[in-house]
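Undergrad: Got a predicted model here, sequence first, then my questions.
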Amino acid sequence: MPPADLLSALEDQRLLAIVRGKDPAAALDTVLSLFRYGVGIVEVSLTGADALGVIAQARSALGPEALLGAGTVLTAQQARDAAAAGACFGVTPAVTEAVGACRDLGLPVLAGAVTPTEAVAAMNQGASAVKLFPATLGGPAYLRALRDPLPDVPFVPVGGVDAAAVRAYLAAGALAVGVGSPLVGGAADGRDQGELALRAEQFRAATLGEW
């Protein structure tokens, strides 16, 4: 997947869903449900139970065009395993060897960073965008401050972004937002599946508008 295609999709969708679950079957159902509810970009964290299996099964069910990625990728081997399972992009929590490994595999990568130095390092290593993590550390005001000296860096805030904060981050210049538990709740653990559609609708509505 070309990096430009992922950036274009993030700019269009404004929302990246993050699935991390203790129950592989529930996590798979959650991934498939999110796509069915109109969330077009989904990351499966490798810290979840049988995450590679979830990615592989979801890829088989969704087909080759679905924007399905792997998150919490820390090592080059994890990047290779994620690509083999069917991930078409990678997400890291920090600037690790996985950034370059994803780049070399042809996977667009969102690299985790929180400081200007880390953000520049991530982009220099081939990141397609910077995952501003944890976003709650500075909130939308910090993102706005980062964008003053780094206007060309695409930032995707992740960590504690609830539906009420989505518009503030987008208004501060975020390319998109990454959302885990505020969106997924307990669905990937086998709970709250009935509320997932409502939360997906709330988050999608929060991304609408001009930014």
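TA: Thanks, I have it. Numbers count the residues shown, from 1 in each chain.
Undergrad: switch to C-alpha atoms for all contacts and neighbour counts from now on
TA: Fine.
Undergrad: And the strands in the chain, which stretches?
TA: Remark: strands assigned in the chain by DSSP state E are 15-19, 41-45, 67-71, 90-91, 109-113, 129-132, 155-157, 177-179.
Undergrad: which residues are in contact with the third one?
TA: To tie it back to what came earlier, the one meant is strand 67-71. Outside strand 67-71, the residues that touch it by C-alpha atoms under 8 Å, 6 or more residues apart in numbering are 18, 40-46, 55, 59, 82, 86-92.
Undergrad: want to compare, so here's the second one:
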Amino acid sequence: MAVTQPTLTALDVMRDAPVIPVIVLHDVRHAVPMARALVAGGIRMLEVTLRTPQALECMRAIAAEVPDAVVGAGTVRTSADAVAAARAGARFAVSPGFTPAVGRACRDAGLPLLPGVATGSEIMTAQEEGFFALKFFPAVQAGGTAMLKAWQGPFGDVAFCPTGGIQPGNAAEFLALKNVACVGGSWLVPADALEQGDWSRITRLAREASALQRV
């Protein structure tokens, strides 16, 4: 009998932990031990980016073998990406930008979407389509905390996940803002840790990220 997964919202994804790891996987053999290492450190929402040919197979492996993880698809740019990710077991989606077509495809596939925005007009477009939990990307390059503070007035009903240029040294500055629900970052899964199979290092980085404070 198939197991029915609980329904997620984009805010559920953003509020589960202070950091959503942005993960690039080139080897399917790394997927399951990496996911287990992140979960052991308190990070369950795992954004596996569609930047490699192995990404969908990695999602399938995590979805099948790491029940405590919630695998999501990052770098979703087309409707076809959304459909493929859902079929691979993804339970949420993250996009670098936003189009209404991608938004509809994610809804049709049952994937909560964190659409990427970098301007006020993009925020308004996403809101017109019913999206109020958004990814601010590329965060540092597009104005950083100053931009987020400026948006608190006109877009006080939006929760953001800043991603792009976020590191341990500046994550706390973003998480201190009232319109930031979490941040996204690639530092939790360093490429050399994957290659070396250093799962304890990934668990340590996840544990440190889980301990970050947010308002």
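TA: Here it is on my side, so go on. Every value quoted in this text rests on a predicted model; they were computed, and no experiment measured them.
Undergrad: Let's have the strands of structure 1 in TSV, adding distance to Leu34 of structure 1 and mean neighbour count.
TA: Output for the strands of structure 1, formatted as TSV (distance: least, C-alpha to C-alpha, whole Å; neighbours: other C-alpha atoms under 10 Å):
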stretch	distance to Leu34 of structure 1	mean neighbour count
strand 15-19	8	26
strand 41-45	8	25
strand 67-71	11	27
strand 90-91	18	30
strand 109-113	20	30
strand 129-132	21	28
strand 155-157	19	29
strand 177-179	12	27
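Undergrad: Dump these into CSV; add distance to Thr30 of structure 1 as well.
TA: As requested, these are exported to CSV (distance: least, C-alpha to C-alpha, whole Å):
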stretch, distance to Thr30 of structure 1
strand 15-19, 8
strand 41-45, 10
strand 67-71, 13
strand 90-91, 19
strand 109-113, 22
strand 129-132, 22
strand 155-157, 22
strand 177-179, 14
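Undergrad: Tell me which of the ones you listed sits nearest to Ala4 of structure 1.
TA: The minimum distance between Ala4 of structure 1 and those falls on strand 129-132, with 10.2 Å, by C-alpha to C-alpha.
Undergrad: which residue numbers in structure 2 go with that closest one?
TA: With TM-score structural alignment applied, strand 129-132 of structure 1 matches the range 133-136 in structure 2.
Undergrad: Go ahead and name everything in contact with that stretch.
TA: The list of residues contacting stretch 133-136 of structure 2 from outside it, by C-alpha under 8 Å, 6+ apart, reads 10-11, 94-96, 114-118, 123, 158-163.
Undergrad: please redo it, this time with the cut-off set to 6 Å
TA: For stretch 133-136 of structure 2, contacts defined as C-alpha atoms under 6 Å, 6 or more residues apart in numbering pick out 114-118, 158-162.
Undergrad: What ranges does structure 1 have for its helices?
TA: Counting by DSSP state H, structure 1 has helices at residues 3-13, 24-36, 51-62, 76-85, 97-105, 116-124, 139-147, 163-171, 181-184, 193-206.
Undergrad: can I get these in a markdown table with distance to Ala70 of structure 1?
TA: Conversion of the helices of structure 1 to a markdown table gives the following (distance: least, C-alpha to C-alpha, whole Å):
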| stretch | distance to Ala70 of structure 1 |
| --- | --- |
| helix 3-13 | 13 |
| helix 24-36 | 12 |
| helix 51-62 | 8 |
| helix 76-85 | 6 |
| helix 97-105 | 11 |
| helix 116-124 | 17 |
| helix 139-147 | 24 |
| helix 163-171 | 22 |
| helix 181-184 | 16 |
| helix 193-206 | 20 |
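Undergrad: For the ones you listed, could you give me a markdown table that also reports mean neighbour count?
TA: Listed next are these as a markdown table, based on neighbours: other C-alpha atoms under 10 Å:
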| stretch | mean neighbour count |
| --- | --- |
| helix 3-13 | 16 |
| helix 24-36 | 20 |
| helix 51-62 | 20 |
| helix 76-85 | 20 |
| helix 97-105 | 21 |
| helix 116-124 | 17 |
| helix 139-147 | 18 |
| helix 163-171 | 19 |
| helix 181-184 | 22 |
| helix 193-206 | 17 |
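Undergrad: list the contacts for the aligned residue in structure 1 for Ala55 of structure 2?
TA: Per TM-score structural alignment, the equivalent position to Ala55 of structure 2 in structure 1 is Ala51. Taking C-alpha under 6 Å, 6+ apart as the criterion, Ala51 of structure 1 is in contact with no other residue.
Undergrad: any idea which of the contacts of stretch 133-136 of structure 2 is the one closest to Trp151 of structure 2?
TA: Val158 (8.9 Å).
Undergrad: any idea how far Glu65 of structure 2 is from that closest one?
TA: Distance, Val158 of structure 2 to Glu65 of structure 2, by C-alpha to C-alpha, to the nearest Å: 34 Å.
Undergrad: Ok, Gly143 of structure 2 next?
TA: 39 Å.
Undergrad: do Lys149 of structure 2 as well
TA: As for Lys149 of structure 2, its distance to Glu65 of structure 2 is 41 Å (criterion: C-alpha to C-alpha).
Undergrad: Could you do Gln213 of structure 2 as well?
TA: 30 Å.
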